[in-house]
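# Next comes the sequence, and after it the predicted model I'd like to discuss.
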Amino acid sequence: MTHFMLKEIHEQPDVIRELLDRSISIAFEKVDHINILACGTSLHAGLIGQFLFEQVAKIPTQVRSSSESRFAPLLETSNTLTISITQSGETADTIAALKTVQSKQIAITNGIDSTITKLVDQTIYTNAGEEKSVAATKTFTAQLVILYQLAFELAQKQLTELRLIPQQIEAILRNNTIAEIAKTLENTRDLIVIGSGINTAIALEGALKLKEATYTHAEGYAAGEFLHGPIALLDSQIPTIAIGNVGKTLDRIRANQTPVIEIPTPAIPELFSPFLTVIPLQLLAYELAILRKIDVDRPRNITKSLTT
């Protein structure tokens, strides 16, 4: 494949399979509160983690951007578990935030023997292999696998539903029609991405991928919240990408003669759908970048690991 980003998108089924064949566990007996620290794509993984820890494991969970936690540290209890998520393990904001934490600490990272691994009580590696493209793809879904595993372990529930995910991703990749959709957006400079429930985080992640890879002004929103003000942005020149079942919001958007691109919820329980709804958005970011002749693996102004 010509570009690392496309290669890494296609590597995701195998990365997920290998993670599912590995057992992980939390090294702490009691957890009654969880804090999550992360930046960028890892922060969006953290938002899905929050959904899982609260809705599956029934544990109150807070998520904060690592850079903002310096100004407003997350509250800790005697049984708080702090989870830091960082692809490289060298993210300066996350390292700085973690140094102020007093509670038990787990790092989820792809960076073997990275700085963050020396600061925490337990490290869980994503084992995704080197990710050369600046825009994270396979490390994101690898982080999700670990967060699902941790949430189901804390809930003392069996997690078997992810076993079918790799082949379902492969089916999406085989039947890929995203290039045709990208052609309709080649000259579009503003996009709205909406999702609901657990896919709200995927709306945010999809918008970030479009910003990073295609230089498109894309904004992600929770579908219901979009009606409370941001809907005023819509006109015939600003398409909306709708992820899954966004209910009446989609009717309101169409009433404004706004172009809509739908990414349907896969035929699996919605709780597990983020693995499949994110793939078309990753592909869209890639295809649109190629159409615009952007260096998709090395977009301007950003680096793989923000260490300063």
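Cool, the structure landed.
# make it CA atoms for all contacts and neighbour counts henceforth
Will do.
# ok, which stretches of this protein are helices?
Counting by DSSP state H, the chain has helices at residues 4-10, 12-20, 40-55, 66-69, 92-98, 138-154, 165-174, 178-184, 200-214, 223-226, 248-255, 274-291.
# Looks like residue 305 contacts residue 90 (just checking).
Yes. Assessed by CA atoms under 8 Å, residue 305 is found in contact with residue 90 at 6.7 Å.
# which of these two has more neighbours?
residue 90 (19 against 14; other CA atoms under 10 Å).
# how close does that one get to residue 292?
31 Å (CA to CA, to the nearest Å).
# ditto for residue 29
The gap separating residue 29 from residue 292 is 52 Å, by CA to CA.
# higher neighbour count, those two?
residue 292 (15 against 7).
# Could you report the neighbour count for the nearest residue to the more buried one once chain neighbours are set aside?
In space, and not counting its chain neighbours, residue 292 is closest to residue 186: 7.0 Å by CA to CA, 6 or more residues apart in numbering. A count of nearby residues for residue 186, using other CA under 10 Å, gives 16.
# Alongside the first one, take a look at this:
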Amino acid sequence: MCGICGVVGHRPATPIVFEGLRRLEYRGYDSSGIATVEHGRISRRRAAGKLDNLGKALKEAPLSGTTAIGHTRWATHGAPTATNAHPHKVGKVAIVHNGIIENFLDLKKTLESKGRHFETETDSEAVAHLLDEHVQQGMAPKEAAFATIRHLQGAYAIAMIFEGHDDLLIGARHGAPLAIGYGNGEMFLGSDSLALAPLSNRITYLEDGDWCVLTNDHVEIMDGQGNVVERPVQTTALTTGQIGKDGYRHFMEKELHEHPVAIGQTLQRIVDPVTRRISLPEMPFDVASLARVTITACGSAFYAGMVGRYWLEELARLPVDIDVASELRYRRPPQPDQGLALLISQSGETADTLGVLRELKRAGQHIVSVLNVEHSTMGRESDLVLGMVAGPEISVASTKAFTAQLSVLAALTIYFSRQRQLIDEMRERELTDSLLDLPSHAMEVLGLFDQIRTMARVIAQARDVLYLGRGICMPIAQEGALKLKEISYIHAEAYAAGELKHGPISLIDPSVPVVAIAPSTILFDKTLSNLQEARARGGRILVFTDTKGAEQLKTVADHIVVLPDVNAFTAPILYTIPVQILAYEVALLKGTDVDQPRNLAKSVTVE
């Protein structure tokens, strides 16, 4: 959600920042802008819509200068117009801001009483006015920046430039990510390491409350009290090649084809290939004495957690509570002493999940996070990180990160079950072998695009779609429905198949396709019965199943896609891939913006 890129250096800054914003498009946005300072003067260009519109504005009226800030905005306060786009320039300053300033109305009222006039509908403009107010009072930029951020309440990442200071860039963060990149005679600011990947492989992640003063050859970092602090410089392995499309039409298409690699690389980290046993870091708690696990996440990661609940309860015999983070952080249920909180996030910056992390930590829970970005805020604040190796995920709709999350949760379940002496070594190897077989099976599924495309033609004509699953396949049905809604804008709902007769069956007619996730190894007879009921009412039945299931479904289903035969334990991971491909193929037929669907952001960093 929103993106910041800034540079202070010796080269023309606008092309650097513009390409940084291009790499941040995946976060979601609806306007963009760049401001530079040259010969002591600030100039800016802004545009509503896609980044190409900003590119046209820059071509018509170029910006020069070696210091610049840029922004991709996802509208919160104020419509997505050029007027509301960042950077905001007021007097002698310009700023870009990610997040929400919760006290902006109070700030605005105070500033207006001093004769200041606001031009936009945004909360961010209050930051620019407040900063300029301090500058106009005679404060130096560093002093003015500190005085400003001390008045702000809410979540923010901010970059600031100042007239009369061509070699100065100041950043601050609280609740929204911001990183420093170290270059050769230049310094960078970015919302994440993807923005900085081609510019620097040496990154410092600011901590909550930190702010920084950058020149082309110097970095100074302060904490929320203004004390100079040291933050570690980390080396990132990200490369420009990792964030290209590699000849695919969309990032989502590329990332769908990366499922086998994401699963394989993730398993390589946590499975000993010689002993075929799960090898995880030492847990900061006694696994055998655990009484309860709390799982929380948002979006697709929440559905991954639901699968994890089935695994942990069935195999590790652990009671599991699961709730979406946006609800759990305010519901505040009682927590057991020294309980385990398991949090799942691709970015590690999801605002609600991060908020829950802090609440659960205060409640005395051990925090274990499943993350794709281990150096994220959640990673730094967790007791233990179980990292997946999915690589950068650029498309807003999560794909390979989901199967990587499931791979980690499956391995964790095996590990817990063994530590709790609920499975023996032979059973552990059987389950682990089924995981290690997944990359090759995933490659087989990628060969089914044509068959899934045939299904997609049916879905693309519908206004409403039902997804059905039973048991551990229910969350996969939910993931399929979510993906369809996200990128094709078709209304879809997922139900436990056994609930069909308790209401949803009234929706079924020939215009409402029914998509079923139905491996023969998981409550298949029950699912088959439910599909026969839907068929009898005119429903068009589309099924993902295996060889045995296909034989029994051939007189019931209109379309069947046969997946490789796999262990019931790993079926949810494999069956995720075709439901995601189905959504992608439907979106192609609908002609939607697959990678950047309307109104959505990749990482939701504000409530």
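On my side now, so go ahead. Values in this document were obtained by computation on a predicted structure and should not be read as measured data.
# Please name the residues that touch residue 159 of the second structure.
When the contact criterion is CA atoms under 8 Å, 6 or more residues apart in numbering, the partners of residue 159 of the second structure are 4, 6, 69, 95-97, 169-172, 189.
# from those residues, which single one is nearest residue 392 of the second structure?
Residue 392 of the second structure lies nearest to residue 4 out of the contacts of residue 159 of the second structure, by CA to CA, at 17.6 Å.
# State whether the closest one is indeed within a strand.
Yes. The assignment for residue 4 of the second structure is a strand, going by DSSP: H, G, I helix; E, B strand; the rest coil.
# any idea how far it is from residue 46 of the second structure?
Counting by CA to CA, the gap from residue 4 of the second structure to residue 46 of the second structure is 14 Å.
# who has more neighbours, the two?
Neighbours per residue (other CA under 10 Å) separate residue 4 of the second structure from residue 46, with residue 4 holding more: 31 against 27.
# Tell me who's in contact with the more buried one.
By CA under 8 Å, 6+ apart, the residues touching residue 4 of the second structure are 21, 24, 69-72, 96-98, 159, 189-191.
# Among these, which lie within strands?
Among the contacts of residue 4 of the second structure, DSSP state E puts 69-72, 96-98, 159, 189-190 in strands.
# and which of the residues you listed is nearest to residue 361 of the second structure?
Checking these against residue 361 of the second structure with CA to CA, the nearest one is residue 98 at 25.6 Å.
# do you know how far that closest one is from residue 368 of the second structure?
With distances taken as CA to CA, residue 98 of the second structure is found 27 Å from residue 368 of the second structure.
# the more surrounded of the two?
residue 98 (28 against 23).
# you'd agree the more buried one is up against residue 70?
No. Counting by CA under 8 Å, residue 98 of the second structure does not reach residue 70; the two are 11.3 Å apart.
# Excluding chain neighbours, what is closest to residue 466 of the second structure?
Counting by CA to CA, 6+ apart, residue 514 is the residue found nearest to residue 466 of the second structure once chain neighbours are left out, at 4.8 Å.
# quick one: contacts for the one you found?
Residue 514 of the second structure makes contacts with 465-468, 534, 539-542, as judged by CA under 8 Å, 6+ apart.
# Just send those back as CSV, with neighbour count and distance to residue 415 of the second structure too.
Output for the contacts of residue 514 of the second structure, formatted as CSV (neighbours: other CA atoms under 10 Å; distance: CA to CA, whole Å):
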residue, neighbour count, distance to residue 415 of the second structure
465, 23, 38
466, 25, 35
467, 26, 32
468, 29, 30
534, 24, 40
539, 24, 42
540, 25, 42
541, 23, 38
542, 24, 36
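# Tell me how far the residue mapped onto residue 69 of the first structure from the second structure lies from residue 296 of the second structure.
By TM-score structural alignment, residue 69 of the first structure lines up with residue 328 in the second structure. Residue 328 of the second structure sits 8 Å away from residue 296 of the second structure, going by CA to CA.
# swap in residue 573 of the second structure?
Distance of residue 573 of the second structure to residue 296 of the second structure, given as CA to CA: 19 Å.
# Distance check, residue 378 of the second structure against residue 8 of the second structure.
Taking CA to CA as the measure, residue 378 of the second structure falls 28 Å from residue 8 of the second structure.
# Now which residue in the second structure aligns to residue 234 of the first structure?
The pairwise alignment with the second structure assigns residue 234 of the first structure to residue 508, based on TM-score structural alignment.
# now residue 35 of the first structure
Using TM-score structural alignment, residue 35 of the first structure pairs with residue 294 in the second structure.
# Name all residues that make contact with its match.
Contacts of residue 294 of the second structure (CA under 8 Å, 6+ apart): 320-322, 339-342.
# do residue 494 of the second structure as well
Residue 494 of the second structure touches 466-469, 474, 477-478, 481, counting by CA under 8 Å, 6+ apart.
# Check residue 431 of the second structure too.
Going by CA under 8 Å, 6+ apart, residue 431 of the second structure touches 414, 569.
# which residues in the stretch 101-250 of the second structure form strands?
Applying DSSP state E, counting those that start in this stretch to the stretch 101-250 of the second structure gives strands spanning 154-162, 165-174, 179-182, 187-190, 202-205, 211-215, 218-222, 234-235.
# okay, the fifth one sits on what stretch of the first structure?
Read it as strand 202-205 of the second structure. Using TM-score structural alignment, none of the residues of the first structure align to strand 202-205 of the second structure.
# do the same with the last one
Counting by TM-score structural alignment, strand 234-235 of the second structure lines up with no residues of the first structure.
# And the first one, by the same measure?
Mapping strand 154-162 of the second structure onto the first structure (TM-score structural alignment) gives no aligned residues.
# got the angle for that strand vs strand 211-215?
Put simply, strand 154-162 of the second structure runs at 20 degrees to strand 211-215, going by axes from the mean of the first three to the mean of the last three CA atoms, to 10 degrees.
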